[in-house]
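# Sequence plus predicted model, see below.
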Amino acid sequence: MTGPHRALTRLPFRVRLAAAFSGLFLLSGAALLAFVVLLARYGTAQQVEGIEAQRLDGPDERPWTGASPAPPAYGGFGRTGEVGPGPRHGDDGLALRKVDTTVRAVQEAALDQMLLWSGIGLVVMALLAGLTGWWLAGRALRPVAAVTDTARRISDLNLDERLALTGPDDELHRLADTFDTMLDRLQRAFDSQRRFVTNASHELRTPLAAQRTSIEVGLADPLPGHLTEVRDDLLSTNRDAEHLIAALLLLARSDRGVEEPEPVELAGITEAVAAGLASEAEEHDVALRTLVRGPLRLPGDPVLLRHLVTNLLRNALQYNRPEGRVEVTLDGRTLTVANTGRPVDPDRVGDLFEPFRRLGQDRVGATGHGLGLSIVRSIATAHGAAVRARPGPDGGLTVTVTFT
């Protein structure tokens, strides 16, 4: 039962509704046909019992009914259909049996023909009912299809679009109004987020820049040894705060999507980023290898795509081991970054793409905030790409970004 039921639940709602129309009509028609056949069989049986046969020749002429115990004489039929002389007295029982057999055969033939043609008519009408149900379901679900198409088309760039469904105040009209109300709330939320990102880029970066300048100027050399260490700690903390704010702003920007896509050469970006991180790889004693097979031009935001490649490579360098390796491959529309390191639990791979999630502190690079892969996933989603990650055979992680 589980298999057919699961197969039925996977069918579109319109198909299931049309099949329900056909099935309901078929069941009700079959019940009605069975009722008619039973009544017809009972009625014809009663009529056969009431049939009278009369003896048309001889002086002892009297009526006989099928229920009479004595077999009467009756008229016969000639080849031309005229009433002929009745049978002899000794042939009465045989003649009556022939009449009874003939009547029953005619009755069965009539019922069989009625059942056959009624069944054919029932199947044809069930198909017509299914087609009618398909058409009615399409008309009834047309507002739902409009809601679905609008939901697929609307993004944060055109949240001002509304269904504005017209017609009677029924369940579908209230559903469309609820959807429009939800879009109003989403538009206000996205507008508030855009204002926050715009203001935060200035309100947060400016004080940190002023703080860094004050530290560098106020604690300039020459300083006592203990103050030099304090200055370095303050500058490191300030630098980490700036990096965190920049990463959060980048994550918020990528979540908004690509507003004005332009042709981007991903192969050139990949090679440039790998070349820029070569010195950092040497510093951490990690071998960085790059393999680019042919150019790849795709529509997108060049700044965001550069951050995508940079975060992938920097994450592969930081979460690595001494004398490890990072392999970058761009083959067709697939970008793959694999590294070595500690074994990663397959059940926890999905957590790496959540903000501020890190699996251990065994990194050879600088400290981070657990936003690298979150930014990668957000930028990939903004460009319609799919991101997958799996543990490497020698430890570490293999991250694949496939562009459509």
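Right, received. Where do you want to start?
# going forward, measure contacts and count neighbours with C-alpha atoms only.
Noted.
# Stretch 95-107: which residues count as buried?
Using 16 or more other Cα atoms under 10 Å as the test for burial, stretch 95-107 gives 95-96, 107.
# any chance of the residues you listed in JSON lines, with secondary structure too?
JSON lines is the format used below for the buried residues of stretch 95-107 (DSSP: H, G, I helix; E, B strand; the rest coil):
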{"residue": "Ala95", "secondary structure": "helix"}
{"residue": "Leu96", "secondary structure": "helix"}
{"residue": "Gln107", "secondary structure": "helix"}
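# putting a second one here so we can go through both:
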Amino acid sequence: MFGRATSLRFRTTLLVIAAIVLVLGTATLAIDIRVDNEVAQRADTNLLERAQALADIYNSQTQASTQALPSYWIPSFLADDGTVYFQIDCGGRRVVSSSQAALLAWPALQPAQSMAFVDMADRQGTALRAIALRFSANANAPHGVGDTNADVASALGAPECVLGLAVDRSEVVDFQQSMDRIEFGAVVLGFLAVAVLTPLLVTRSLHPLSGLARAMETIGPDTPSMRLADTRIRELVPLITHFNEVLSRMEEGLLRERQFASSAAHELRTPLSELRTAIEVEMRYPSGRDVNELLADIGEIGQNMERMVTALLLLTRVEAGIERLALQRVDVSALTKTLIGRHRLRLQERSLKLAAQIDAQVTWMADPTLLDVVLGNLLGNAIAYAPAGSTIQLQCTASGWFVSNPAPDLTAEDVARMQQRFWRKGKEAGVHTGLGLSLAASAARAQSLRMELVLHEGNLLARVLVRFS
């Protein structure tokens, strides 16, 4: 048992929202990491510039005076920066230091390192960003400002110094957190916008499907010829095309079913009337005939009806492409004789003469049931509409089968329309071919036989020609 149907609108909305949130969240996270790194790098660059400036000030002071700097000395450009710690060690001796700087865990430089950055905190818990910078102190010989090459400094006889500078990094942290809040707020606003707009947009996008569903509701058995209108929406073009193809096949199948039912009803009407008449006459006016003979006549009528229904059903399935004919060799000579015997009583009733020329052992590649329909209908039509007391010509050869009967009331235009279903020349004329010739023509085409009707010197000639042996 199937569960509750899932809404396509809901599924599409959910997938779109999930995809946008995932992409937006990933992009925001990447941007946040990039911004934090950029801010941290700029803060470190600024800290490095301050440390180099402090080293340059130290060298300038020692060059101008031989006295050591006081321990409480603080550069003026660092005085307004809040919490600041710094110290300078030269030749293993501390030459200047801010208050409580010695209590901090300054980063240790490796011999090959010229600088190092580290995060630390003081006793008050203030978050600090510190740098340790190696530089050459001023000696009697001049040196480049900010030169950190230890080998050059040693060659000039200048002592090597290490400067430590730590500043409050709360502003940097606050700025990073502020950016995080802004980015998180942007993600939340984006999510809300997506959650509100996506259902509306999806509903708008799926509107053609709703129109398509309404159009499909109007199509039914009562309107088999209706089709869905074309659309410019690329995704719906294959759906509409295939649906219209299915409708066309359904209409063809419905028409075939209706035609089969109509044909069966029309063709069975005469034998059913004969069967009912025979039974009613025998019941009201007993003829004294042998029961077996009477039942044989009734059985013959039943066999005729069975052959007709079988042929109609087979022809309908072949024309629909549901079934393919399995052609076999059919003894046309024997079939023709059987048909003559089947219509012998009718020939006697209408005082018709049959001049038959049947070649021996004439065989065609055909379907026995459908070939019986073709030849039987042509012979039956000739017997039904030939003037009483006239002569019917019949010829059976390996190349074709021919039957000719006088038809004084027919014209060339009538013959051209005789293969139409239920064609009637006129109410007074009484010329009515019913389904016989139309059905015979369809059965002939199914077997690749060529059936022709020709009016020649007042005679209607029906011929069936073999296209292959």
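That came through fine. Being a predicted model, the structure only gives us computed values, none of them experimental.
# Could I get the TM-score for this pair?
TM-score for the superposed pair, counting by TM-score structural alignment, normalised by the length of the first structure: 0.41. Supporting figures: 212 aligned residues with a Cα RMSD of 5.0 Å.
# can I get the buried residues of stretch 95-107 of the first structure in JSON lines with distance to Glu327 of the first structure?
Shown next, in JSON lines, are those (distance: Cα to Cα, whole Å):
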{"residue": "Ala95", "distance to Glu327 of the first structure": "102"}
{"residue": "Leu96", "distance to Glu327 of the first structure": "101"}
{"residue": "Gln107", "distance to Glu327 of the first structure": "87"}
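# Between those residues, which sits nearest Phe25 of the first structure?
Gln107 (28.2 Å; Cα to Cα).
# Hmm, that closest one is touching Gln46, no?
No: in this structure, Gln107 of the first structure is not within contact of Gln46 by Cα atoms under 8 Å, at 11.4 Å.
# For the first structure, which segments are assigned as strands?
Assigned by DSSP state E, the first structure shows strands spanning 52-54, 63-65, 76-77, 83-84, 262-265, 286-293, 297-300, 324-331, 334-339, 386-391, 397-402.
# other SSEs contacting the last one?
The reference is to strand 397-402 of the first structure. Under the contact definition 3 or more Cα pairs under 8 Å, 6 or more residues apart in numbering; DSSP states H and E, strand 397-402 of the first structure sits against strand 334-339, strand 386-391.
# Out of those strands, indicate the one that is most buried.
Highest mean neighbour count of those: strand 334-339, a mean of 22 (counted as mean count of other Cα atoms under 10 Å).
# elements contacting that one?
Counting by 3+ Cα pairs under 8 Å, 6+ apart, strand 334-339 of the first structure packs on helix 302-318, strand 324-331, strand 397-402.
# What segments of the stretch 101-250 of the second structure are strands?
115-121, 127-136, 160-168 (DSSP state E, counting those that start in this stretch).
# make that the stretch 301-450 of the second structure, sorry
Using DSSP E, counting those that start in this stretch, strands in the stretch 301-450 of the second structure cover 328-331, 353-358, 363-366, 391-396, 400-406, 423-424, 432-434, 449-456.
# Now do the third one: which elements does it pack against?
Strand 363-366 of the second structure is packed against strand 328-331, helix 332-342, with contacts defined by 3+ Cα pairs under 8 Å, 6+ apart.
# Let's see that with 6 Å instead.
Contacts defined by 3 or more Cα pairs under 6 Å, 6 or more residues apart in numbering; DSSP states H and E place strand 363-366 of the second structure against strand 328-331.
# And the second one, by the same measure?
In terms of contacts (3+ Cα pairs under 6 Å, 6+ apart), strand 353-358 of the second structure is packed against strand 391-396.
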